[in-house]
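Asker: Curious how this folds, go ahead:
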Amino acid sequence: MFAGVLMLVNGVLGVFEGIAGIAKDDVYERIGDYVYKFNLSTWGWIHLVLGLVIAVTGWGILKGAGWAKATGVALAALGIVAQFLWLPYTPVWAVISIAIGVFVIWALCTDTAGRTGGV
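Answerer: As a prediction, the model looks like this:
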């Protein structure tokens, strides 16, 4: 349940982050030379789509869908990479989002409810 709630919240916040990047390019700080520099609208679309998929997976985890656990680990890892690449634009929020992703992976990988003897 912990991982599902965190994924749902992180996904919704990712959607908001994406909308802010798409709607108004001056919301985020302009940076100089950066290896992974995209147009802010492109980053906005990346965060919007990734946020939607993460939120849907979080909902699947809360509903107990069989596909959601492995997908959640993969998407949390992808979200961590995306936030690491996004780090120069919003450093504080990116670090918080990376920490949420780590907690999601930890919670999904240590879940004992599906194992024999789990409660």
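
Asker: rest of the way, CA atoms for contacts and neighbours
Answerer: Fine.

Asker: mind checking how far the residue nearest the centre of the chain is from Asp26?
Answerer: Taking Cα atoms, centre = their mean, the centroid of the chain lies closest to Gly79, which sits 4.1 Å from it. Distance, Gly79 to Asp26, using Cα to Cα, to the nearest Å: 23 Å.

Asker: another one to check against the first:
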Amino acid sequence: MREGEGWVLFAWLMLLVAGVMSVIDGIVALSRSSFFHDVGAHYVAGNLTTWGWVVLIVGIVEIAAAVSVWRGGSFGRWVGILVAGISLVVWLSWIPIVPFWALFVMFLDVLVIYGLAVYGGQRQEA
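Answerer: Take a look at the predicted model:
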């Protein structure tokens, strides 16, 4: 294994898991499940259907970025960094609601950004 290959693998896995979870969240929001009623009324901008579509589309982009990272494409590297950066900022707003989980996800986002920024280009060169 080359130097940094583990970081790229970690970033790929985190993007894939985040994408799948976002797709699931989007589908649940679109189905108007009671799962989001308490949180949805207070923390989600717009209505639940809009939130569901946005999260679903973001999840699909995350999965596409993960596939691109796995294949060594630059699309996945840059989109992965962008998505992790956006996630980092979004989770800042969730610190008062779920402090430990928000800080944990933010920590993972920083690791994904580091892995893709420092080592993400190595797969393309191989």
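
Asker: How alike are these chains, TM-score-wise?
Answerer: Aligned and superposed, the two chains score 0.74 in TM-score terms (TM-score structural alignment, normalised by the length of structure 1); 114 aligned residues with a Cα RMSD of 3.2 Å.

Asker: Now do the aligned residue in structure 2 for the residue nearest to the centre of structure 1 against Val58 of structure 2, distance only.
Answerer: Using TM-score structural alignment as the criterion, Gly79 of structure 1 maps onto Ser87 of structure 2. Counting by Cα to Cα, the gap from Ser87 of structure 2 to Val58 of structure 2 is 10 Å.

Asker: same deal with Trp91 of structure 2?
Answerer: Trp91 of structure 2 is 15 Å from Val58 of structure 2, by Cα to Cα.

Asker: Met21 of structure 2 now?
Answerer: Per Cα to Cα, Met21 of structure 2 is found 10 Å from Val58 of structure 2.

Asker: try Phe75 of structure 2
Answerer: As for Phe75 of structure 2, its distance to Val58 of structure 2 is 15 Å (criterion: Cα to Cα).

Asker: Same check on Leu111 of structure 2?
Answerer: 20 Å.

Asker: coming back round to it: more crowded one of Phe75 and Val58 of structure 2?
Answerer: Val58 (18 against 14; other Cα atoms under 10 Å).

Asker: ok, the more buried one touching Gly19?
Answerer: Yes - contact criterion Cα atoms under 8 Å: Val58 of structure 2 and Gly19 qualify, at 7.3 Å.

Asker: Give the equivalent position in structure 1 for Trp53 of structure 2.
Answerer: Under TM-score structural alignment, Trp53 of structure 2 pairs with Trp45 in structure 1.
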